[in-house]
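Participant: When you get a sec, could you give me coordinates for this:
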Amino acid sequence: MATTTEWDVRLYLSEENGTTKARVELDTGTIALTGHGIARCSPQDVDVPVIGDELAAGRAMHDLGSKLIQVADHDMAGVGAPPPERRPRQAYGWMSEMA
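Facilitator: Predicted coordinates for the structure are as follows:
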């Protein structure tokens, strides 16, 4: 039997002096979670506000997603499921910068 559930998500963005902040709120009806993200424009870069919005919002959603997975992991443990297998994240970018 197919079911449909709707969750409310709200995204708030604010920008001041080259710093964009994002807050995303999720309400499932049983839990409420909040994710946060920040993006800063480097002084030598051209200020393109939409890029700051995208970065801050993406970071806030990533933060929220991580919190939601933690809740799911806790709920699965509560019903006796084994802990999820965690794989290390693959690094990318400039490796010397990460050392």
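Participant: all contacts plus neighbour counts: C-alpha atoms, from now on.
Facilitator: Will do.
Participant: right, and residue 37 touches residue 53 too?
Facilitator: No: judged on Cα atoms under 8 Å, residue 37 makes no contact with residue 53 at a distance of 9.7 Å.
Participant: can you list residues touching both of those two?
Facilitator: Here residue 37 and residue 53 share the contacting residues 21, 22, scored by Cα atoms under 8 Å, 6 or more residues apart in numbering.
Participant: can you give me the helices in this protein?
Facilitator: 49-78, 95-98 (DSSP state H).
Participant: Another for comparison:
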Amino acid sequence: MSATKQWSITVDIDELEDTTLAHVSLTTPGGQDVTGVGQAQRNPLDPSVPEIGDELAVARALRNLAERLLHTTEKDIEGATGESAHLHR
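Facilitator: Model prediction:
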């Protein structure tokens, strides 16, 4: 059986002076909310290019989200099998 599924991720970006903070979130089809956070700090000697801070903060937030989703998956496997699970990173 094949299936096509689509998950949506929400990305919120806040900028305050030289700091950019990104929050990403998704809700799995099973109803679990998973979030990730990432931050970028501009070196005061570097030129101000907000897009670069956005990219870095979002990349870090997505990496954090991925790690949290892997952890959620491990817990789901443990709940389904009754055995300890550790997924390769």
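Participant: circling back to that earlier point, just say which of the helices of the first structure is most tucked in.
Facilitator: Comparing those by mean neighbour count (mean count of other Cα atoms under 10 Å), helix 49-78 ranks first with a mean of 16.
Participant: so how far does that helix sit from its counterpart in the second structure?
Facilitator: Average distance, helix 49-78 of the first structure versus aligned residues of the second structure after superposition (mean Cα distance after the TM-score superposition for the first structure): 0.6 Å.
Participant: From residue 48 of the first structure, how far off is the most centrally placed residue in the first structure?
Facilitator: In the first structure, the residue lying closest to the centroid (Cα atoms, centre = their mean) is residue 62, at 1.9 Å. Distance from residue 62 of the first structure to residue 48 of the first structure, counting by Cα to Cα, to the nearest Å: 22 Å.
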